[in-house]
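Student: how would this look folded up:
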Amino acid sequence: MDLQKEEVLKLEEEIFKMKRSLVYLGLAIIAVIIALSIENPFSSRVADSDGMGYFVKDYASKNVAELRITQLLDGVSLKKRDGVWIASEILTDAKKALLSDEQRSEPEISSSNADSEKIISYLGMFGGLEEGIEVSSNPDNHNTYMVGAAGLRVTALSSDGKKIFDVIIGSGGPDFGSTYIRRFDEERVYLVRRPLLGVFSPRAQDWLAPESKEEDQIPLSDSNSPNR
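Tutor: Sure, this is the predicted structure:
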């Protein structure tokens, strides 16, 4: 009789384990469905909710007078002067530290005419950009989305020097038509429905006007002269 009772208890224990495994499997399936509904790698668009706000509020590209783009050793300033865009190299803190470690002097900063049409077109990338989906608020995850120290910082300034936006552009999203991004002064990371990766180069030579050549470069000190 005791042997029969022991067998019944073992059978009930096995049934309980099977039920628990099925519960875990069900929870895992639900988690996958939720993840795919938020970041669907098989879709050409990132799903977002109705009534979503804009990432840059009250944005108008015509108000941007300077665009500063930096990443590690590279940096460029794109500044509008009398309706003409000028590209100048920025010596980033990382570049200055490297030159100091190598005991090299800082190079003379020069400026050249930039491709105005390209700049105006790319500034439009922030127009109508929805805030997207918040994927993390933990700063420990910044490197995962490439929005940490190695991320691409893009800052837009008005003619009076006020910030219009200041963001870190990270890696591409799961559907190749989206990008991870965060505001520079915030920890929250968003997945936005726009391919921003690889658009804003931190190198000055990538922004030069087609007709600009090395021999046409103007020293920055001369370009600020009142005689020019």
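Student: can we go C-alpha only for contacts and neighbour counts from here?
Tutor: OK.
Student: What separation do you get for the residue nearest to Gly172 when sequence neighbours are not counted and Leu129?
Tutor: Counting by C-alpha to C-alpha, 6 or more residues apart in numbering, Thr179 is the residue found nearest to Gly172 once chain neighbours are left out, at 4.3 Å. For Thr179, the distance to Leu129 (C-alpha to C-alpha, to the nearest Å) stands at 11 Å.
Student: What segments of the protein are strands?
Tutor: Listed from the start of the chain, the chain has strands (DSSP state E) covering 66-71, 74-81, 84-89, 110-113, 133-136, 152-157, 163-172, 179-183, 189-192, 218-219.
Student: Out of the ones you listed, which one sits most buried?
Tutor: strand 179-183 (a mean of 27; mean count of other C-alpha atoms under 10 Å).
Student: elements contacting that strand?
Tutor: Secondary structure elements in contact with strand 179-183, counted by 3 or more C-alpha pairs under 8 Å, 6 or more residues apart in numbering; DSSP states H and E, are strand 163-172, strand 189-192.
Student: Following up with a second sequence; could you model it the same way so I can compare the two?
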Amino acid sequence: MKLKKVLIFLITFVVLVGIYLIMENPFGSKKEEVKKEVLLFANFKPENQVKIEISYDKKNVLLKKKNDKWLLIKNEKDYPADEKAVKEVLDKVKNFNKKDIISKNPKKQKLFEVTKGKGVEVKIFDKNNKMTAHFFVGKAAPDFFSTYVRKEGSSEVVVAK
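Tutor: A predicted model of the protein is given here:
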């Protein structure tokens, strides 16, 4: 009777070890793809930006930098903007990268809400009034700390953190 229990235990142990070896492949070669970090807006420098246009659902928000202060422009009046928040946004845009591409299929852009009608459209301009970033911010990613982003003119949807 004891021999039978030991034999069942050993067989179970061997099966579990076999499953582990098949699933984890600890002795096999690691062929993990190293994802190269390619920035979405390669030449974007936050300190050179002076205007941000945000459009969503027929509403527009305009932020402008005047005398080194960010201002919210509404009905031709200037209101102080949250400097820290604007800096944070510009730093995030600088670090958007193509490492986490979720989809390249244009048909899925509506699903991620990164289209003109669904997403938040953002345009950022530098001191020469040259557009340095133009992208759409979509819905939140499953982790709720990230969101989907698509660069205007591109079919690639990436996760931005």
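Student: Could you get me the TM-score between them?
Tutor: Both chains were compared after superposition, and using TM-score structural alignment, normalised by the length of structure 2 their TM-score is 0.70; 128 aligned residues with a C-alpha RMSD of 2.0 Å.
Student: just to revisit the earlier point, check contacts around the aligned partner of the residue nearest to Gly172 of structure 1 in structure 2.
Tutor: Thr179 of structure 1 maps onto Thr147 of structure 2 when the alignment is built from TM-score structural alignment. The neighbourhood of Thr147 of structure 2, defined by C-alpha atoms under 8 Å, 6 or more residues apart in numbering, consists of Val137, Gly138, Lys139, Ala140, Ala141, Val159, Ala160, Lys161.
Student: surely the fourth one meets Tyr148?
Tutor: Yes: with contact defined as C-alpha atoms under 8 Å, Ala140 of structure 2 and Tyr148 form a contacting pair (6.4 Å).
Student: shared neighbours of these two, anything?
Tutor: Taking C-alpha under 8 Å, 6+ apart as the contact criterion, Ala140 of structure 2 and Tyr148 have no common neighbours.
Student: Longest helix of structure 2, counting residues only.
Tutor: Determined from DSSP state H, the single longest helix within structure 2 is helix 2-24.
Student: Could you do structure 1 as well?
Tutor: With residue count as the measure and DSSP H as the assignment, structure 1 has helix 2-38 as its longest helix.
Student: and it, what does it pack onto?
Tutor: Going by 3+ C-alpha pairs under 8 Å, 6+ apart, helix 2-38 of structure 1 lies up against no helix or strand.
Student: residue in structure 2 matching Arg68 of structure 1?
Tutor: Residue-level alignment of Arg68 of structure 1 against structure 2, with TM-score structural alignment as criterion, gives Glu53.
Student: isn't its match right next to Lys65, touching?
Tutor: No: counting by C-alpha under 8 Å, Glu53 of structure 2 sits too far from Lys65 to count as a contact (11.9 Å).
Student: Quick check, central residue of structure 1?
Tutor: Compute the mean C-alpha point of structure 1, and by C-alpha atoms, centre = their mean the closest residue is Ile169, 1.1 Å away.
Student: residue in structure 2 matching that residue?
Tutor: Alignment note (TM-score structural alignment): Ile169 of structure 1 maps to Val137 of structure 2.
Student: Likewise for Gly132 of structure 1?
Tutor: Taking TM-score structural alignment for the superposition, Gly132 of structure 1 sits opposite Lys99 in structure 2.
Student: again with Ser77 of structure 1
Tutor: Under the alignment by TM-score structural alignment, Ser77 of structure 1 pairs with Leu62 in structure 2.
Student: Skipping adjacent residues, who's closest to that match in space?
Tutor: Across the structure, with C-alpha to C-alpha, 6+ apart as the measure, the residue nearest Leu62 of structure 2 apart from its sequence neighbours is Glu53 (4.8 Å).
Student: Return the residues in contact with that neighbour.
Tutor: With the criterion set at C-alpha under 8 Å, 6+ apart, Glu53 of structure 2 makes contact with Asn60, Val61, Leu62, Leu63, Val122, Lys123, Ile124.
Student: Same question for Ile181 of structure 1.
Tutor: For Ile181 of structure 1, the contacting residues are Val147, Val167, Ile168, Ile169, Gly170, Val189, Tyr190, Leu191, Val192, taking C-alpha under 8 Å, 6+ apart as the criterion.
Student: do you know how far it is from Leu11 of structure 1?
Tutor: Per C-alpha to C-alpha, Ile181 of structure 1 is found 53 Å from Leu11 of structure 1.
Student: Not counting stretch 50-60 of structure 1 itself, show me its contacts.
Tutor: Phe126, Gly127, Gly128, Leu129, Glu130, Glu131, Gly132, Ile164, Phe165.
Student: 6 Å instead?
Tutor: Counting by C-alpha atoms under 6 Å, 6 or more residues apart in numbering, the neighbours of stretch 50-60 of structure 1 from elsewhere in the structure are Leu129, Glu130, Glu131.
Student: Kindly indicate which of the residues you listed lies nearest Glu7 of structure 1.
Tutor: Glu131 (59.8 Å; C-alpha to C-alpha).
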